[in-house]
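>>> Pasted the sequence and its predicted model underneath.
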Amino acid sequence: MLKQRLSYILVVLGCLMGGAAEAQNPFITNQFTADPTARAFNGRVYVYPSHDIPAAPGRGRAGWFVMEDYHVFSSANLTDWTDHGVIVTQNKVPWVKPDSYSMWAPDCIERNGKYYFYFPTTPKDTTNGKGFTIGVAVADRPTGPFVPQPLPIKGVHGIDPNVLIDKDGQAYLYWSQDNIYGAKLKENMLELAAEPVTLGELPTKGLKEGPYVFERKGTYYLTYPHVANKTERLEYATSKSPLGPFTVKGVLMDESPTGCWTNHHSLLELNNQWYLFYHHNDLSPNFDKNRSVRIDSLFFEPDGSIRKVVPTLRGVGLSSAKQKIQLDRYSRLSASGTSIAFLDTANKFQGWKTVFANKQGWVQYNGVAFGKQPLKTVTLRATAAAGATVLIRLDGATGPVLGQVSVPKGGKWQEVKAPLSAFRPGTHSLFVASKTDSPVEIDWVRFE
């Protein structure tokens, strides 16, 4: 019980801290996040995820999803993320059942200068049946303040709302509840304009949920998580119409290799590059109901099919050499001699460390922006009980040597600075290796 309470306190403290998040996967590390919808508004990317918290006495159901509010995060470069805080919370929505802890996957869309935030949860009124309904909160800015409508959308029962505004201006709402449904929205974005349509051309076996629909070059893509075997994978179908009929085309991301039961996603095009936003349980490897959001690049083949996305730890965007570079979110790792571990297993929000067991170990981290002005020093946050020497190169194992850092022996973490022996402007990969057989652990690297 005490451990459970401490865990919840750590989550609350992480949420209150707000501020910046990281460029790597997961890109939000001060709290659990899932089901990310990414939207570009006025040249900035906003991510609207759901917010997992650990269950505690009086707070949700143990062993299940527990979600009481929504945050919004934004970035100008997909690298530096800002937490704008809570935008909607369960007990401040008039129609929501108090303390239901069921604020599941949301969406947000802009129309005529207003921002419409769609979210599913458990209603107080079950006259029209049990289960989830979907409501809307409206704001003048993408970060709020959002004002919830007094009632949920009439005629909609389910979860995972998603909105598409087509090229002709017609808006569509999609959602899931055993099947995936779609319907036209009225101009006010608050009511259905027609009866829902069941998108019935999809697989009939296994759970389908989390629809995300977008249009590209005249083709409408319906993407969705589907339990084809034991856990969800991301699949897609295409059509020439927003409401189908759709033809199943394939898988855009395979099942989690570590058994995370859910995945939920969105796609975003930014500066002629597509990105897949999704989630995994990186910060809670032993409990897949506390998840964390990720980003990876996505590509289309010439025929319009989606190339399968292979999840990465490195994620997207450039990392500034002047900021703390988390080597544990590597691009490549040696087959032996190197491993990744949590800094503190009692507080996983502190992140990971790279452990070099011997001089066979190395790690490569791509996409480091060194800029044009020469940098003179490198700093490691490291620990090595017997002392160690770390070699830093650019662009691989045979690339130019940037510097060499001697980590003094000792059992505590220390920041060790050393001069650079060379400097190369521009963007490079960073290659870090141990030169000694005694173990050394590295938290981060930074250049000045």
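Cool, got the structure. Residues are numbered from 1 along each chain as shown.
>>> going forward, measure contacts and count neighbours with C-alpha atoms only.
Will do.
>>> The residue most central in space within the chain and Val248: what is the separation?
Most central in the chain under C-alpha atoms, centre = their mean is Val293, positioned 1.8 Å from the mean C-alpha point. Distance of Val293 to Val248, computed by C-alpha to C-alpha, to the nearest Å: 26 Å.
>>> Check Ile306 too.
In terms of C-alpha to C-alpha, Ile306 sits 12 Å off from Val248.
>>> can I assume the residue nearest to the centre of the chain is in contact with Ile28?
Yes - counting by C-alpha atoms under 8 Å, Ile28 is a contact partner of Val293 at 6.5 Å.
>>> what about the helices in the stretch 251-400 of the chain?
Ranges of helices within the stretch 251-400 of the chain: none, based on DSSP state H, counting those that start in this stretch.
>>> Pasting the second one now:
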Amino acid sequence: MKKYTFLFYFCFICIYTFGQNPLVTHMYTADPTARVFDDKLYIYPSHDIVPKPGGKAPKFCMPDYHIFSLENGSTWKDHGRILDQNEVPWGKKDAYGMWAPDCIKKGDTYYYYYPAPPEDGSFFRRIGVGTSKSPTGPFKWEENYIAGVKGIDPGLLLDDNGKAYLYYGGGDDIYVVQLKDNMKEITGKPIKVEGLPSSYKEGSFPFKHNGVYYYTFAHVFPEEGYTIGYATSDSPLGPFTYKGKIMDNIGNGTNHHSIVKYKGKWILFYHWWEISGYSRLRSMRADYMEFKEDGTIKKVKPTLRGIAKPTVGDTIQIDRYNEIREAKTAFVGGNEPKGWMVCDTRMMGYVKFNDVDFGKGTAKSIAARFSCGQRNGSFEVRLDNPKGKLIADFPLHFTGGWNTWETMEAKIKEKVTGVHNIVVVFKSLWGADKIANLNWLILKD
């Protein structure tokens, strides 16, 4: 596996991670299944890693599962590993095949479904289940996989009448079957989901909206690659009518998704691989999604900004701007974690970041992560527009170079409450084309 040795797998100990796109950067995450439980947002993704040099591993090297929850407005908490491949009671050891999972709540119990290569070799993947009284576990794993189910990518639908359905499979055919009340067995023989377009399909995610059943899935067009498509029906068992694409192919990589309604807005979760630069090391992302009046879905375009509304204590990744002038963004360098930065900042250039929640005004200061290769100038934080109220001022100093980063803190000049756009304005000598590089801001109380 020498071809993998050029890859740098960035991983450090981190409990909280950032909320703009990609959602986390301390590890590689893919196939994000998002769920809202008791008004709180959770993600159940798979986990990509770099194969060990010289070791035997599949094209996708996926050893375990983590769970994330949204804290504050844009901070994702990593609850740690909940299941390792070698802890699967019926699973093949060291197979690195822990693909896309799902989790659903029925009554007071959470059911976590996952695919894994079986030790008995009965099929490519079988699907297992675990139960917990908490959305973050620990889970008690069933000793055997679900009998009668062979395939990948479990997607669960709990209907209004309490009946649950399992969708699964990858290839030309996708299957659906009703689950028994215990959520661990099927009621009959799985049936093929009818009405879907031809070619390869996977990544089942069903949901119900305004009385209509939506079946969404990853669909590979021969001329385009992975896209996210959807179909609708008046029955959870179909047949379905194909309606089109929710997202076009991005970066010639895979895509796998989920869709939830959270705080009144619909969100599409998906993955991309722009952090690693390698399509087998992916990072989960999220963007808002909208329905048209006729129930069809507007196509979603990937953004860096994503769904975040940062508040006090959250990281504001300023390069996920809403507006920029006389500045650019680029991949961060030096002693920084992977991500992007605002750079090539000029006199009176600015970057605007919308919808920052100052809450009840508890923030007393702003921390800024920056680098600087010169000694003249400053950057200001203003409210709402480039000439708005000045709330913080950061005088610049030489940090050791444009790739040497420091954190500086400035007091907030007066109490700020509620939601505001913030604008960072760069100032220096006229003609300067590099004033400072800026990564993030944090409101601190």
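Nice, I can see it. Please read all numbers here as calculations on a predicted model, not as lab measurements.
>>> The residue nearest to the centre of the first structure corresponds to which position in the second structure?
The alignment partner of Val293 of the first structure in the second structure, by TM-score structural alignment, is Met284.
>>> and that match, what does it touch?
Contact analysis of Met284 of the second structure by C-alpha atoms under 8 Å, 6 or more residues apart in numbering lists 21-24, 28-32, 45, 269-272.
>>> same thing but 10 Å
Counting by C-alpha atoms under 10 Å, 6 or more residues apart in numbering, Met284 of the second structure makes contact with 21-25, 28-33, 43, 45-47, 255-257, 269-273.
>>> those strands in the stretch 251-400 of the first structure, which residues are they?
266-270, 273-280, 292-298, 319-320, 332-333, 338-342, 352-356, 362-369, 377-384, 388-394 (DSSP state E, counting those that start in this stretch).
>>> Can you convert those into CSV and add a column each for distance to Val401 of the first structure?
Listed next are those as CSV, based on distance: least, C-alpha to C-alpha, whole Å:
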stretch, distance to Val401 of the first structure
strand 266-270, 35
strand 273-280, 33
strand 292-298, 30
strand 319-320, 19
strand 332-333, 18
strand 338-342, 20
strand 352-356, 19
strand 362-369, 14
strand 377-384, 12
strand 388-394, 4
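>>> Which of these sits closest to Tyr224 of the first structure?
strand 266-270 (9.2 Å; C-alpha to C-alpha).
>>> okay, and the common contacts of Ile306 and Val248 of the first structure?
Counting by C-alpha under 10 Å, 6+ apart, the shared contacts of Ile306 of the first structure and Val248 are Tyr221, Glu235, Tyr236.
>>> Quickly name whichever of those is closest to Ala321 of the first structure.
Nearest to Ala321 of the first structure among those, counting by C-alpha to C-alpha, is Glu235 at 36.8 Å.
>>> From Met289 of the second structure, how far off is whatever residue of the second structure lines up with that closest one?
Alignment note (TM-score structural alignment): Glu235 of the first structure maps to Gly229 of the second structure. Per C-alpha to C-alpha, Gly229 of the second structure is found 13 Å from Met289 of the second structure.
>>> re the thing from before, tell me how many other residues crowd the match of Glu235 of the first structure.
Using other C-alpha atoms under 10 Å, the number of residues around Gly229 of the second structure comes to 23.
>>> what's the closest non-adjacent residue to it?
Counting by C-alpha to C-alpha, 6 or more residues apart in numbering, Gly229 of the second structure lies nearest to Lys245, which is 4.1 Å off, once chain neighbours are set aside.
>>> Wasn't Lys184 of the second structure part of a helix?
No - judged by DSSP: H, G, I helix; E, B strand; the rest coil, Lys184 of the second structure forms no part of a helix; its state is coil.
>>> After alignment, which residue of the first structure pairs with Glu380 of the second structure?
Using TM-score structural alignment, Glu380 of the second structure sits opposite Leu391 in the first structure.
>>> That match - how many residues pack around it?
Around Leu391 of the first structure there are 17 residues (other C-alpha under 10 Å).
>>> To which residue of the second structure is Ser74 of the first structure aligned?
Per TM-score structural alignment, Ser74 of the first structure is aligned with Ser69.
>>> what's the counterpart of Val310 of the first structure in the second structure?
With TM-score structural alignment as the criterion, Val310 of the first structure matches Lys301.
>>> isn't that match right next to Tyr270, touching?
No - Lys301 of the second structure lies out of contact with Tyr270 (C-alpha atoms under 10 Å); the separation is 11.3 Å.
>>> Could you tell me which residues touch both of those two?
In contact with both Lys301 of the second structure and Tyr270: Met247, Asp287, using C-alpha under 10 Å, 6+ apart.
>>> If you count neighbours, what's buried in stretch 389-402 of the first structure?
For stretch 389-402 of the first structure, the neighbour count (16 or more other C-alpha atoms under 10 Å) marks Thr389, Val390, Leu391, Ile392, Arg393, Leu394, Asp395, Gly396, Ala397, Pro400, Val401, Leu402 as buried.
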